[in-house]
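> The following block contains a protein sequence and its predicted model.
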Amino acid sequence: MTTTQARPSEPLIRPEIHQTSVARQSWIMVQRSMIHTKRMPEMLSDVTVQPIMFVLLFAYVFGASITNTGGGSYREFLLPGIMGQTIVFSAFVVATGITADLDKGIVDRFRSLPISRSSVLIGRSVASLMHSSIGIAVMAVTGLLIGWRIRDGFAHAILAFALILLFGFAMIWFGILVGSSLKSVEAVNGVMFTVLFPITFLANTFAPTGPMPAWLRAMAEWNPISSLVQALRELWGNGPQAAPSAQLPLHHPVLATVLWSVGLTLVIAPFALRAFAKRTQD
């Protein structure tokens, strides 16, 4: 009878861990989102098919009824409004993405890695802005085909697009707050539609505020989206300056948009970070 001698156990060799910066970790998270989009191109339908549909429907359906825009064509009046609405819905993208990652346990897997928690949020935020920027580009091309033009110079055009991204960054914090607070994608969809749709329509996005009742007009013109859209119209040369009877933000729309963006970020970001930390705590 022969006996087998147990072989001494070999020491476990662990792979070497290299420290990386938060910027590098965040970029990896952005790449992760981009890979998902590449593998599921239907995820781009909301920033490719839908923007074209919105532009064409509003331009040819609403445009046939709305003729008094204070100067210029309704199509040039329309494009800044739809772009403002699109960047507001960047909050929707990041909210559903974070909720899905939390619900599936993906964030818990990230926590087991030697990475910063903030890189998950930063990566989602940057990916969301990139996602929405595709929609802005698609709408710009569609607008050019139906007669929209940028008429006030290159520098003002770049400033307008920068304002879009700045306001989108503020809205992303709202998306992080909702996505971290709710526990299902269905709940996020319901809340975001209920909140964002009325806000984007109760503004100067698709129709002038002048004919509105006084109380409703005041609400619409103090809406941060109205400041953004008015700034885009003035910077692109797509509409006149605000009427003398308009509320204060519309008389200084660029400054108002910057202040709204910074203010919303300062107010919402702490609550969003607290909600995310609470969902991911040990």
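It's in. Numbering: from 1, shown residues only.
> Please make it C-alpha for all contacts and neighbour counts, starting now.
Noted.
> Against which helices or strands is the longest helix seen in the chain packed?
If you go by DSSP state H, the chain has its longest helix at helix 117-146. On a contact count with 3 or more CA pairs under 8 Å, 6 or more residues apart in numbering; DSSP states H and E, helix 117-146 meets helix 22-39, helix 45-57, helix 74-88, helix 90-104, helix 154-181.
> also this one, for the comparison:
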Amino acid sequence: MTELLVPAMPTTPLERVRWALSDGWVVARRGLIHWVRNPVMVVYQLLWPIMMVMLFGYVFGSAMVVAGGGDYREFLMPGLFGQTVMFGLATTVMVMTTDASQGVTDRFRSMPMSQSGVVLGRSFSDMVNSVLELVILVGCGLAVGWRWHHGFGKALAAMGLLLLLRFALIWVGIYLGLIVTPEAAAAAWAPLFPLTMIANTFVSPSQMPGWLGLLAEWNPLSATVGACRELFGNPGWPGESWAAQHAVELAIAWPVVIVAIFLPLSVRRYRRLDR
């Protein structure tokens, strides 16, 4: 008979971290391989940013006025970067619910592998997908006339803030994906549209009604988009509120708070499945 070799369980904190990272990379590779082998999904994810640039930059953009003045397409692109990052949450939810409904999650839980490494691997693969989407969106922006004006270093810092928000939203998506049904996950896009619209993505909160503008200013997405406009040197009236004047600080603080809440919730929920 073939003897099943079970690896020794880690006993020290360093061994546990190494074990989680190793298993996380295995799960991440699986996610990336599935993504590449699904050409319909690849084409959809890559065409979506291009379509949004064309739609908002040329169709709606002709009727838009930037508060404080400036070219609307330069105002628009950081908002589209942020919207694309936010929409990635729905993708995470759908993938997690699909794995759970098809028994993949149960299979992982039955194997001698780090349970935190499974959700960590999901975050790795989603981050790689997000980087590719942002690269394509940046290329679209450059093609339609968008530019950064404060140097390459600050442009990289802005991209880092976008990816920081995406990393935080991945943990929200993992947690939701572990508690909702596939049918509910299919509708995950619906609440994201108002969340990305009630922000400074397409218009300044100062152009909204007072109560709505207040909600938009404190939207975590607004902090990231406002910070990106500041770092890119793109037009955009920041407003006089504390949130608008401290966009960079909030663009760091909001994701840290979200990760601190949802990362342990996600790991705990994964460990407690079917209990």
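It's in. Keep in mind it's a predicted model, so treat the numbers as computed, not measured.
> Tell me the residues of structure 2 aligned with the longest helix of structure 1.
Aligned by TM-score structural alignment, helix 117-146 of structure 1 falls on residues 115-144 of structure 2.
> now stretch 251-267 of structure 1
Going by TM-score structural alignment: stretch 251-267 of structure 1 matches residues 245-261.
> And the matching stretch, how far out from the chain middle?
14 Å (CA atoms, centre = their mean, to the nearest Å).
> just to revisit the earlier point, what residues of the match of helix 117-146 of structure 1 count as buried?
115-127, 129-131, 133-134, 136-138, 140-141 (16 or more other CA atoms under 10 Å).
> sorry, back to before: what about the helices and strands packed on helix 117-146 of structure 1, which gets the closest to Thr280 of structure 1?
helix 90-104 (8.2 Å; CA to CA).
> after superposition, how close is the helix or strand just after the closest one to structure 2?
Once helix 90-104 of structure 1 ends, the next helix or strand along the chain (criterion: DSSP states H and E) is helix 106-111. With mean CA distance after the TM-score superposition for structure 1, helix 106-111 of structure 1 departs from structure 2 by a mean of 1.4 Å once superposed.
> contact partners of helix 106-111 of structure 1?
For helix 106-111 of structure 1, contacts defined as CA atoms under 8 Å, 6 or more residues apart in numbering pick out Asp101, Leu102, Arg117, Val120, Thr280.
> Map the first one across to structure 2 for me.
By that I understand Asp101 of structure 1. Using TM-score structural alignment, Asp101 of structure 1 pairs with Asp99 in structure 2.
> Next, count neighbours for the residue nearest to that match when sequence neighbours are not counted.
Nearest residue to Asp99 of structure 2, sequence neighbours excluded (CA to CA, 6 or more residues apart in numbering): Thr105, at 5.6 Å. Per other CA atoms under 10 Å, the neighbour tally for Thr105 of structure 2 reads 18.
> how much space is there between Thr105 of structure 2 and Val118 of structure 2?
Per CA to CA, to the nearest Å, Thr105 of structure 2 is found 9 Å from Val118 of structure 2.
> what's the answer for Gly70 of structure 2, then?
On the measure of CA to CA, Gly70 of structure 2 and Val118 of structure 2 end up 46 Å apart.
> Can you get me a residue count around Phe81 of structure 2?
24.
> is it true that it touches Leu134?
Yes. Counting by CA atoms under 8 Å, Leu134 is a contact partner of Phe81 of structure 2 at 6.8 Å.
> Closest to the centroid, which residue in structure 2?
Structure 2 has Arg166 as the residue nearest its centroid, 2.6 Å off, counting by CA atoms, centre = their mean.
> ok, that residue touching Val85?
Yes. The pair Arg166 of structure 2 / Val85 is scored as a contact, 5.5 Å apart, by CA under 8 Å.
> Disregarding residues adjacent in the polypeptide, which is nearest to the residue opposite Thr205 of structure 1 in structure 2 once aligned?
Counting by TM-score structural alignment, Thr205 of structure 1 corresponds to Thr201 in structure 2. Counting by CA to CA, 6+ apart, Thr201 of structure 2 lies nearest to Gly79, which is 3.9 Å off, once chain neighbours are set aside.
> dump the residue contacts of the counterpart of that neighbour in structure 1.
Aligning on TM-score structural alignment places Gly79 of structure 2 opposite Gly81 in structure 1. By CA under 8 Å, 6+ apart, the residues touching Gly81 of structure 1 are Asn204, Thr205, Phe206, Val229.
> Taking these together, which two end up most distant?
Of all pairs in these, the most separated under CA to CA is Phe206 and Val229 at 9.8 Å.
> neighbour count winner among the two?
Neighbour count, other CA under 10 Å: between Phe206 of structure 1 and Val229, Val229 has more, with 31 against 24.
> Map the more buried one across to structure 2 for me.
Checking TM-score structural alignment: Val229 of structure 1 goes with Val225.
> And the contacts of the strand or helix carrying that match?
Using DSSP H and E, Val225 of structure 2 maps to helix 220-232. The contact list for helix 220-232 of structure 2 (CA under 8 Å, 6+ apart) reads 75, 78-79, 81-83, 86, 147-151, 154-155, 157-159, 161-162, 165, 196, 199-201, 216-217, 235-236, 238, 243-244, 247-248, 250-251, 254-255.
> Which strands or helices does the helix or strand following it pack on?
With elements assigned by DSSP H and E, the helix or strand that comes after helix 220-232 of structure 2 is helix 242-245. Judged by 3+ CA pairs under 8 Å, 6+ apart, helix 242-245 of structure 2 is in contact with helix 220-232.
> Any idea how far the helix it packs on is from the middle of the chain?
14 Å.
> again with stretch 64-74 of structure 2
Using CA atoms, centre = their mean, the offset of stretch 64-74 of structure 2 from its chain centre is 26 Å.
> Now do it: distance from first to last residue.
Length of stretch 64-74 of structure 2, first residue to last, CA to CA: 12 Å.
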